[in-house]
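**Q** Turn this into a model:
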Amino acid sequence: MPDHMHAIWTLPPDDADFADRWRRIKAHVTRQCGERYVQPDRLTSYRANKGHGTLWQHRYWEHLIRDERDMREHLDYLHGNPVKHGYADRVRDWPWSTFRRYVREGVYAEGWGGGEQTVDAKRE
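**A** Got it, this is the predicted structure:
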């Protein structure tokens, strides 16, 4: 998404340090982007005083997937998010989605989340 992202990770059993992973990802992407995405008009005094830039949201939200149902609900949410925010008309139209891979694997029907269905509809 242009203004945020979601990720589902399988972490090693002995290392669930979400904070360190997000810190590294954000640092790497920020270095790669350089000055291209700096938005001085969005730099509030709070952000400046805390040393936060404008590329990233200050914090992240983690959720430990509890079971298969929880995983399906989160996949549905992630795949439907570009439609919800108006970036795509149908779930399958968002080019950076894993949705098509899940269709190939038989997890989703091709038309899930598009056409007459809403992103809240149950899979076919």
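**Q** C-alpha only now, for contacts and for neighbours.
**A** Will do.
**Q** So the residue lying closest to residue 97 once chain neighbours are set aside versus residue 11, what's the distance?
**A** Setting aside the residues directly before and after it, residue 97 is nearest to residue 79 in space (C-alpha to C-alpha, 6 or more residues apart in numbering), at 6.7 Å. For residue 79, the distance to residue 11 equals 21 Å [C-alpha to C-alpha, to the nearest Å].
**Q** And this one, please, so the two structures can be compared:
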Amino acid sequence: MCPGYFFLKRQISLWRARARAPFHIDAFVMLPDHLHCMWTLPDGDSDFSFRWNAIKIAFSRRIPAGAYRSVSRIGKRECGIWQRRFWEHTIRDDADYAAHVDYIHFNPVKHGRVAGVADWPYSSFHRAVAMGQYPVDWAGDGVVADVGGDG
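**A** Take a look at the predicted model:
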């Protein structure tokens, strides 16, 4: 599972990155081995790479000293928890947006972490339920098996 302190550190890292380069988090889910986010950036700004880099740096600085890193990662001043690349997708229309938000929220069920979407605490699903966007018992009806990314 995702220890609560990692979740808190991730949130702090996100807020610090957002102070330098604003963005809105439309949807997110964090699993033990990967995460998914969908953001809206300000008009005319498409620099999501800067934002991911800022998040990674802020988060990595909070990892306890002595955590294992390979010689290659030490030489490149990289923390061992991040993959070097990420997948991005420009949303085409409302249907594409909805499919990606559903995919993000359904991901813990897809990976066998929980039986129901509402059972996973590290997700924007709960915020979406509170806003009336989903029923609390939403079961992923109609979720596309893989809209892309990690799987």
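**Q** overall similarity of the pair, as a TM-score.
**A** Overlay of the two chains. TM-score (TM-score structural alignment, normalised by the length of structure 1): 0.77; 113 aligned residues with a C-alpha RMSD of 2.1 Å.
**Q** re the thing from before, now check the residue nearest to residue 97 of structure 1 against structure 2: what is it aligned to?
**A** Correspondence of residue 79 of structure 1 to structure 2, assessed by TM-score structural alignment: residue 105.
**Q** So which residues make contact with the strand or helix carrying its match?
**A** Using DSSP states H and E, residue 105 of structure 2 maps to helix 94-110. Identification of contacts with helix 94-110 of structure 2 by C-alpha atoms under 8 Å, 6 or more residues apart in numbering yields 26-29, 31, 36-38, 91, 114-117, 120, 123-125, 139-140, 143-147.
**Q** from these, which would you call buried?
**A** 27-29, 31, 36-38, 116-117, 120, 123-125, 139-140, 143 (16 or more other C-alpha atoms under 10 Å).
**Q** about what we covered before: more crowded one of residue 79 and residue 11 of structure 1?
**A** Neighbour totals were compared for residue 79 of structure 1 and residue 11, and residue 79 leads with 23 against 10 (other C-alpha atoms under 10 Å).
**Q** how close does that one sit to residue 38 of structure 1?
**A** 28 Å.
**Q** Same question for residue 102 of structure 1.
**A** 35 Å.
**Q** Residue 27 of structure 1 too?
**A** 14 Å.
**Q** Could you do residue 21 of structure 1 as well?
**A** The value you get for residue 21 of structure 1 to residue 38 of structure 1, if C-alpha to C-alpha is used, is 22 Å.
**Q** Determine which member of those two has the greater number of neighbouring residues.
**A** Using other C-alpha under 10 Å, the more surrounded residue of residue 21 of structure 1 and residue 38 is residue 38, with 14 against 11.
**Q** what about that one, is that helix, strand or coil?
**A** coil (DSSP: H, G, I helix; E, B strand; the rest coil).
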